[in-house]
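**Q** What follows is a predicted protein model with its sequence.
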Amino acid sequence: MRHRTNELGFERPDWLFDRTYHLFTVAPEGPSPFSVVVSKVPIEDETLDEMVDRIVHDLQQSLDAFTLNLRKPDKVAGEDAVILQFEWVQEGRQLFQRQAALIHEGLSGRLLHQIAATATSDARPRHVAGFTELLATLRFRAPDDSSD
């Protein structure tokens, strides 16, 4: 299958799974007070609510002092989405995350897309604004876009 990134294209063997992650930070090196991760994972027949239930459960199990502050339905890129907002403690620091989860069926099949903006307490105002701005501009690429 032909695989495309922003900068190149190549033939991806069928036995390799595409679990692409895109990471954006405000710091060119090392830890960043604010970051955005865009990820996708193939899914079968699960509903969006079932996937979000699993995400929340996994976060509750893996993050210290996890607190879910918001779970609300929304629309992102024309698809039904769920917005989560939560916080937790990592290495003694309070971290905050807003996350959008949505399902989209495209050329690669049925995928769960997650867009997660994470911030330290000192970057929290930027965190809320940056996440909202990013979601407002999100669009899925046309299926006939075959340029490398």
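**A** Right, received. Where do you want to start? If you're wondering where the values come from, they're calculated on a predicted model, not measured in any experiment.

**Q** CA atoms for contacts and neighbours, from now on please.
**A** Noted.

**Q** Spell out the residue ranges of the helices in the protein.
**A** 48-62, 124-137 (DSSP state H).

**Q** here's the one I want to compare it with:
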Amino acid sequence: MLSDENSLPISQQSPADRYHTNELSFALPSGLKDKTHHVFTITESGPSPFTLVISHSPIEIDDTLEEISKRLVLELGRSLQQFRTIQEPVAVEVAGQHGCRLEYSWMQQGVRMQQKQVCLLHEIPGKRQLIQIAGTSSVQGDQGLDWALRFEQIVATVHLRQPEE
């Protein structure tokens, strides 16, 4: 039985203590951090001309979107080849929540990649997390604009689930 001094053994946790995914739920031992990624692509295998990634990760109680977006831009600049911002972080509202949007590009194996990203703070009792929605495309020209529009359409339909949903 896994447990720690601040929690019940997994076998004694109530249904409300269960971690839920789209397909299942399970007892998540304390100490494990959820850094889930949902990845959506066009192709079954190999590189996809457009990828949508939705991720979330826990954040500190005093983290602000401004600080998080600045750190993100710095980290991307250090890790991506020929990184450049297309749009500096700007405030947006998504699903009734304060968020920020940024757009940037970089080179990956000789191909110019472009990404639009929206970051949201999602707070529910006892849990504060950063949700990142990123649309990445290697497509240039009109087809690239088509995927940029699809990303905007997806973001416009975002609805944040509450714990009881």
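**A** Sure thing, it's come through. In this text, all values refer to a predicted model and were calculated from it rather than measured experimentally.

**Q** on that earlier part again, and the helices of the first structure as CSV, adding mean neighbour count?
**A** Below are the helices of the first structure laid out as CSV (neighbours: other CA atoms under 10 Å):
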stretch, mean neighbour count
helix 48-62, 14
helix 124-137, 14
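
**Q** Let's have these in a markdown table, adding distance to H104 of the first structure.
**A** As requested, the helices of the first structure are exported to a markdown table (distance: least, CA to CA, whole Å):
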| stretch | distance to H104 of the first structure |
| --- | --- |
| helix 48-62 | 10 |
| helix 124-137 | 15 |
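
**Q** Residue in the second structure paired with A136 of the first structure?
**A** Under the alignment (TM-score structural alignment), A136 of the first structure maps onto A156 of the second structure.

**Q** looking at it, that match is touching V94, isn't it?
**A** Yes - using CA atoms under 8 Å, A156 of the second structure is in contact with V94, at 7.1 Å.

**Q** so what's R124 of the first structure up against?
**A** Residues in contact with R124 of the first structure (CA atoms under 8 Å, 6 or more residues apart in numbering) are F96.

**Q** That one -> the second structure?
**A** Under the alignment (TM-score structural alignment), R124 of the first structure maps onto G144 of the second structure.

**Q** the strands in the first structure, which residues?
**A** Using DSSP state E, the strands of the first structure run over 2-4, 9-11, 21-25, 34-42, 64-76, 79-90, 93-106, 109-120.

**Q** And the first one against the second structure, how far off on average?
**A** Compared with the second structure after the fit, strand 2-4 of the first structure shows a mean deviation of 0.9 Å (mean CA distance after the TM-score superposition for the first structure).
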